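# Have a look at this prediction, sequence included:
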Amino acid sequence: MNYKVYQGSELKQTVTSKTAVMNGLQPNRTYEFGVQPNDGNRDGTKVATSVTTRGIRFNIPKMLTVGSTITLRYEEYPLGIVPIGKEPSGMFGGGNKQNLSAKVISTANGSSVVEVAGNVIDVGGRNYFSVSGFTANKYAFAGIDFYDLQLLPNTKYTVSTNNVGILGQGYANVFVGNKGFTPDSSINGVIVNKPQTVTTNSTGVLTIAARNYSLAYGKDKIQVELGTTATPWTPYAAFVDGDTFTVQPDGTCALFSEYKALYY
């Protein structure tokens, strides 16, 4: 017996056992899953259920009170000033400061597991497509490269980027359209704070175009999301579930991801 596993209306995988692992889910989100048996000849009745994922969890090297609520401080630091984690106290203040609520789940061996409330932390897997580290040398030529994504047909997807484009000239470095489109900054260009929503045609192929030589290595990113809303680039931080804070010289605990930081 085979089992077809759906996330919403999309068939994600077919398994032969009664267990399936779903990857790329986000914390504190509700998903609808369906399972449909197939005997090799025909499909049976699909049974659906809703599941809400838990929040992202971190390890803090301190004994905290289980069940209590703590506050984590989120900040962003300019790149190139000082190494991350080496900011002199009081000299370089972070920007985009946010206070995040977290609940203490458990404690053991001098460490505590805390779970962040709400959808305020981004983890890997949210995007259908994410590209970083663009350089002219990474590709065969320093021009516009095209990436074809096989998505759902006749469905809206929103593309956003943190790239500012070519300042003062009105040109974008990222473009989106159905396969065969012509990049045009004024029509299908994507820059920071100006996402583009595109409806796929009957083929379901969405094409991303990138002017690679103008994108900064390790900094610029592109994301494609289902629907008409682009997830804000901030205050979301790309931390990993299970990350561990480190104790700083002043006694506080900190966790760093690129130029983003969480403090307790």
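That came in fine, so what should we check first?
# From here on, just use CA atoms for contacts and neighbour counts.
Will do.
# Now do stretch 3-23: distance to the chain's middle.
Here stretch 3-23 is found 22 Å from its chain centre; the criterion is CA atoms, centre = their mean, to the nearest Å.
# now swap in stretch 46-66 and tell me
Its chain's average C-alpha position is 18 Å from that of stretch 46-66, according to CA atoms, centre = their mean.
# And it, end to end?
From its first residue to its last, stretch 46-66 covers 40 Å (CA to CA, to the nearest Å).
# buried residues in it?
Burial within stretch 46-66, assessed by neighbour count using 16 or more other CA atoms under 10 Å, is assigned to 55, 56, 57, 58, 59, 60, 61, 62, 64.
# ok, now which ones touch the first one?
Applying CA atoms under 8 Å, 6 or more residues apart in numbering to residue 55 gives the contacts 27, 28, 115, 116, 117, 118, 119.
# Among those, the buried ones, what's the ChimeraX command?
Buried subset of the contacts of residue 55, written as a ChimeraX selection, criterion 16+ other CA under 10 Å:
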select :27,28,115,116,117
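# Comparison target, given below:
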Amino acid sequence: MQYRIYKDNVKIKETTSRQIEITGLKPKTTYTLGVSAYNGLRESTRATITMTTRGLVMTVDKALPVNSEVELEYVEYPLGSVPIGSEPAGMFGGGNRKKLKARVLSSANGASTLELLQAIEDTKTNLIIDADDPYKFNWVNAGSGGKFNITKDYAELTVTDLTQDRWIGFSMDIIPKTVNVGDSFTVSVPVYIDSSVPCDGGSVCIKEHASNKVAIAQNLPDGPKDKWFNLEFTKTAGVKLTDTTRSFYLFLGRNGSIKVGKPTMYYTNEAQSSFKDNAHLRDIGNGSLAAFDGYKAIYLK
């Protein structure tokens, strides 16, 4: 008997062993893992679990209250702009600045151990404005048969009884950065497809309004249904983006019921942080504690 192993609905391994190691997981990231039996002809119903990996652990040369939350700051320094370790007090320059929350696990002898409460990989620059708040979705063609429901965690759309194609959905602004033909982007959107309404299809697209052309696009899949999954794809921009007003779209083409979480869009070749477990935030002599990884830094003010 063989077993098929799935991660986020993608088969990653086929094995005869009842115990395997899954590598390449990111810290503080939720995954859906599944397993099915396969006899060479038929595959059994897949059993799944949802799990979240723990966050990166860091040591700080400061006594902090156990179980309290602290805020760290992540920045990337342009090469050679500021000598690492000698930033003046109050000067936390650099780009791609992000706030990271952490919880204090323990504290002893003037030092504390922290666990990050989010994936540090999230520090990639999200090109979509206001993507942290589904309330900031714009409704598109709201008067054409769509029923909208917006919560703090997701935006929901249900379309029924349409007999012809009519794009109804959501849009968001994207940051007006330079987006040229040939630039590679990765888009990630949490999606929930409700099986109670037959879904006739839809798509995610980035549109350039000045030329009325689509820069990148991806069709919504047929499934899975009745569970959250992460729709992630990488595309190459087909047109230059100059007008970025409401340029990120997620549509239903006719009928269906979907929920949409907080989307991200970033340059595919943007380097991720390589911070590892047990990074040590030390006093850098300007009133702050910091750990450095090349030209990336994490501060505790």
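Yep, it's here. Not measured: the values here are computed from a predicted model.
# Taking the contacts of residue 55 of structure 1 together, which two end up most distant?
With CA to CA as the measure, no two of those lie farther apart than 115 and 119, at 11.5 Å.
# Strands of the stretch 101-250 of structure 1, start to end?
Listed in chain order, the strands of the stretch 101-250 of structure 1 (DSSP state E, counting those that start in this stretch) span 111-116, 130-131, 144-150, 156-161, 174-178, 189-190, 196-199, 205-211, 222-226, 246-247.
# surely residue 219 of structure 2 meets residue 233?
No - Residue 219 of structure 2 lies out of contact with residue 233 (CA atoms under 8 Å); the separation is 10.2 Å.
# neighbours of residue 7 of structure 1, just the number please.
17 (other CA atoms under 10 Å).
# now the one 4 residues further on
Summarising burial for residue 11 of structure 1: neighbours were counted as other CA under 10 Å, giving 14.
# swap in the one 5 residues further on?
Number of residues near residue 16 of structure 1 (other CA under 10 Å) recorded here: 12.
# now the one 3 residues further on
Here the count is done by other CA under 10 Å, and residue 19 of structure 1 has 9 residues near it.
# Show me what it lines up with in structure 2.
For residue 19 of structure 1, the aligned residue in structure 2 is residue 19 (criterion: TM-score structural alignment).
# tell me the SS of that match?
Look at residue 19 of structure 2: counting by DSSP: H, G, I helix; E, B strand; the rest coil, its state is coil.
# Give the burial count for residue 14 of structure 2, as a bare number.
Residue 14 of structure 2: 15 surrounding residues under other CA under 10 Å.
# A strand includes it, no?
Yes - when classified by three-state DSSP, residue 14 of structure 2 is found to be part of a strand.
# Assess the claim that it and residue 2 are in contact.
Yes - at 6.7 Å, residue 14 of structure 2 counts as touching residue 2 under the criterion of CA under 8 Å.
# and the closest residue in space to residue 62 of structure 2 that isn't next to it in sequence, what does it touch?
Spatial nearest neighbour of residue 62 of structure 2, chain neighbours left out: residue 111 (4.6 Å); criterion: CA to CA, 6 or more residues apart in numbering. Residue 111 of structure 2 makes contacts with 59, 60, 61, 62, 63, 64, as judged by CA under 8 Å, 6+ apart.
# make it 7 Å
For residue 111 of structure 2, the contacting residues are 60, 61, 62, 63, by CA atoms under 7 Å, 6 or more residues apart in numbering.
# ok, now residue 79 of structure 1?
Taking CA under 7 Å, 6+ apart, we find residue 79 of structure 1 in contact with residue 259.
# Kindly indicate which of the contacts of residue 55 of structure 1 lies nearest residue 149 of structure 1.
The closest of the contacts of residue 55 of structure 1 to residue 149 of structure 1 turns out to be residue 27 (CA to CA; 24.8 Å).
# Helix or strand for the nearest residue to residue 46 of structure 2 once chain neighbours are set aside, just tell me which one.
Once flanking residues are discounted, residue 46 of structure 2 sits nearest to residue 36: 4.6 Å by CA to CA, 6+ apart. Per DSSP states H and E: residue 36 of structure 2 is located in strand 30-38.
# Good, wrapping up.
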